[in-house]
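Trainee: Sequence and predicted structure below; questions after.
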Amino acid sequence: MNNIINWFEIPATDLKRAMAFYEPVMQLSLRYENMSGVEMAIFPYEDPATGGALVKFEHFAPSAQGCIIYLHTRDLKATLERVDAAGGECVFGPLELPNDIGTIALFMDSEGNRIGLHQPPL
């Protein structure tokens, strides 16, 4: 086991809206899949890296509480500007962490999820 996390899922009530939010914010293209009736938009990744997706499924609900995942960004300030432009909101930070860990912030996405951003030290 290289990483304790092997997959993550971000709940969405409107997958097209969530894709329209995340693609410009994170500057990437998501891959749509329908797996046994579960709609997913897969974030790009290469094995053995951790993968993840936006997921629309009747048993998942977006939440501002609970676990927080942190998405990598090389430019936290620019990413937060794109969050704002896409209709999201920064709700914490940016906060520079001690011991050369980097800088973090939290935002609310188009679906009502609280998501973290992490910029490694420059």
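Mentor: Arrived safely.

Trainee: For the rest of this, base every contact and every neighbour count on C-alpha atoms.
Mentor: Will do.

Trainee: Spit out the contact partners of the residue nearest to residue 40 when sequence neighbours are not counted.
Mentor: Nearest non-adjacent residue to residue 40, counting by C-alpha to C-alpha, 6 or more residues apart in numbering: residue 55, 4.5 Å away. Applying C-alpha atoms under 8 Å, 6 or more residues apart in numbering to residue 55 gives the contacts 9-12, 15, 38-41.

Trainee: With secondary structure added, can I get those residues in CSV?
Mentor: Converted to CSV, the contacts of residue 55 look like this (DSSP: H, G, I helix; E, B strand; the rest coil):
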residue, secondary structure
9, strand
10, strand
11, strand
12, coil
15, helix
38, strand
39, strand
40, strand
41, strand
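
Trainee: which of those lies closest to residue 23?
Mentor: Nearest to residue 23 among the contacts of residue 55 is residue 41, at 10.2 Å by C-alpha to C-alpha.

Trainee: Does residue 10 touch residue 62 like I think?
Mentor: Yes: between residue 10 and residue 62 there is a contact at 7.4 Å, judged by C-alpha atoms under 8 Å.

Trainee: More neighbours: which of those two?
Mentor: Neighbour tally, residue 10 and residue 62, criterion other C-alpha atoms under 10 Å: the higher count belongs to residue 10, 22 against 17.

Trainee: if I look at that one, how far off is residue 41?
Mentor: 10 Å (C-alpha to C-alpha, to the nearest Å).

Trainee: In terms of helices and strands, where is the residue nearest to residue 40?
Mentor: In this structure, residue 55 is located in strand 51-56 according to DSSP states H and E.

Trainee: dropping in the other structure now:
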Amino acid sequence: MAAPAEGTPCWADATFTDLEGAKSFYGDVLGWTFAEGAAEYGGYTQALSGGKAVAAVVPPMPGQPPVAPGWCLYLASPDVEATARRIREAGGELVLEPMKVGGFGSMLLARDPGGVPFGVWQAGTHEGFERRGEPGSYCWAEVYTREPGRSDAFFPAVFPFGVRRMDDGGIDFKVFTLGGASVLGRMEMTPDFPPELPPYVGVYFAVEDCDAAVARTTARGGKVVFGPLDSPFGRFAALIDPQGAAFAVLDTGRTTGEMPALSEA
């Protein structure tokens, strides 16, 4: 499998204080099973769907300050050092400087100028998602920000993104594209979002039944931010797991309405 093109969402992971609780929750909600944690990498544990790697969960690093649980989306890069330079030049912040992860690849963690966290991954032997777009795996992501103009300028300055505007009832929604294909959304956080919820990248996981996934989430102590809602892209809901990590579920097989038009931003 060839490494994904620069800027492509290629991996997602999350740190949880209660790792076993996270495994139990996502195993129930998304049907994941889990590989053996890698002790040499702090217990980093891959989540599997159909035997394929689709994400990872990890406990906090010993001796490090507490980290609020949250999913981190990684965007592909052929050269993390070069990407780090562009992040700085565009006004972003490097949270973790570029570092090698054995033979698996190299990574960094960053925030855009509005505080949106994300990761960058330069593939080695680990090229990213082994399954995507199928139930139990990654299918989409959106940048949720209270400073949309800063995100709109930042991400295309760091990655080779085009920017399109979605013409849909006055909603401030943009789409970042690669080679004409939509790869990442950008949504303004309106007052409907809980004020304590920081900017984030919402990672969507595909499910066979959105309503059933929401019911499993709330039964396990998770919360609904909004949804379930019907859309031309599928029926979806934005959720928060019991430890406070935001994520979303999408049933792509249940679509409603016409696809909204995209125009030049």
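Mentor: Structure received. The shown structure was predicted, so the numbers you read here are calculated from the model rather than taken from an experiment.

Trainee: most surrounded residue in the contacts of residue 55 of structure 1?
Mentor: Neighbour max across the contacts of residue 55 of structure 1 (other C-alpha under 10 Å) = residue 12, 28 neighbours.

Trainee: tell me which residues of the longest strand seen in structure 1 are tucked away?
Mentor: Longest strand of structure 1, by residue count under DSSP state E: strand 89-97. Applying a neighbour-count criterion of 16 or more other C-alpha atoms under 10 Å, one finds 89-90, 94, 96 buried in strand 89-97 of structure 1.

Trainee: Have a look at how far, on average, the helix or strand following it is from structure 2.
Mentor: Later in the chain than strand 89-97 of structure 1, the nearest helix or strand by DSSP H and E is strand 102-108. Strand 102-108 of structure 1: mean distance to aligned residues in structure 2 after superposition is 1.1 Å, counting by mean C-alpha distance after the TM-score superposition for structure 1.

Trainee: which part of structure 2 lines up with strand 102-108 of structure 1?
Mentor: Using TM-score structural alignment, strand 102-108 of structure 1 lines up with residues 234-240 of structure 2.

Trainee: any idea how far the matching stretch is from the chain center?
Mentor: What separates the centre of stretch 234-240 of structure 2 from the centre of its chain is 13 Å, taken as C-alpha atoms, centre = their mean, to the nearest Å.

Trainee: According to the alignment, which residue of structure 1 corresponds to residue 174 of structure 2?
Mentor: Structural alignment (TM-score structural alignment) places residue 174 of structure 2 against a gap in structure 1.

Trainee: What residue in structure 2 is paired with residue 117 of structure 1?
Mentor: Matched to structure 2 by TM-score structural alignment, residue 117 of structure 1 sits across from residue 249.

Trainee: residues in contact with the helix or strand that contains its match?
Mentor: Residue 249 of structure 2 is located in strand 246-251, with elements delineated by DSSP H and E. Identification of contacts with strand 246-251 of structure 2 by C-alpha under 8 Å, 6+ apart yields 70-71, 139, 202-210, 213, 234-241.

Trainee: after superposition, how close is it to structure 1?
Mentor: Mean deviation for strand 246-251 of structure 2: 0.8 Å (mean C-alpha distance after the TM-score superposition for structure 1).

Trainee: That strand relative to strand 235-240, how many degrees between them?
Mentor: 160 degrees (axes from the mean of the first three to the mean of the last three C-alpha atoms, to 10 degrees).

Trainee: now the angle from strand 246-251 of structure 2 to strand 223-229?
Mentor: Using the same axes, to 10 degrees: strand 246-251 of structure 2 against strand 223-229 is 20 degrees.

Trainee: which other helices and strands contact the following helix or strand past strand 246-251 of structure 2?
Mentor: Per DSSP H and E, the first helix or strand lying C-terminal to strand 246-251 of structure 2 is strand 261-264. For strand 261-264 of structure 2, the packing partners by 3 or more C-alpha pairs under 8 Å, 6 or more residues apart in numbering; DSSP states H and E come out as strand 162-167.

Trainee: Could you give the separation of the strand it packs on from the chain centroid?
Mentor: On C-alpha atoms, centre = their mean, the centre of strand 162-167 of structure 2 falls 20 Å from the chain's centre.

Trainee: Can you list the buried residues in it?
Mentor: Buried residues in strand 162-167 of structure 2, counted by 16+ other C-alpha under 10 Å: 162-166.

Trainee: Same check on stretch 31-48 of structure 1?
Mentor: Neighbour-count burial for stretch 31-48 of structure 1, counted by 16+ other C-alpha under 10 Å, picks out 32, 39-43.

Trainee: Just flag the most distant two among those.
Mentor: Greatest spacing in these, by C-alpha to C-alpha: 39 and 43 (13.3 Å).

Trainee: re the thing from before, which of the buried residues of strand 162-167 of structure 2 lies closest to residue 24 of structure 2?
Mentor: residue 166 (37.1 Å).

Trainee: thinking again about what came up before, okay, and the common contacts of residue 10 and residue 41 of structure 1?
Mentor: Common contacts of residue 10 of structure 1 and residue 41 (C-alpha under 8 Å, 6+ apart): 53-55.

Trainee: before we move on, back to that, any chance of the contacts of residue 55 of structure 1 in CSV, with distance to residue 121 of structure 1 too?
Mentor: Below are the contacts of residue 55 of structure 1 laid out as CSV (distance: C-alpha to C-alpha, whole Å):
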residue, distance to residue 121 of structure 1
9, 26
10, 26
11, 29
12, 31
15, 33
38, 37
39, 35
40, 32
41, 29
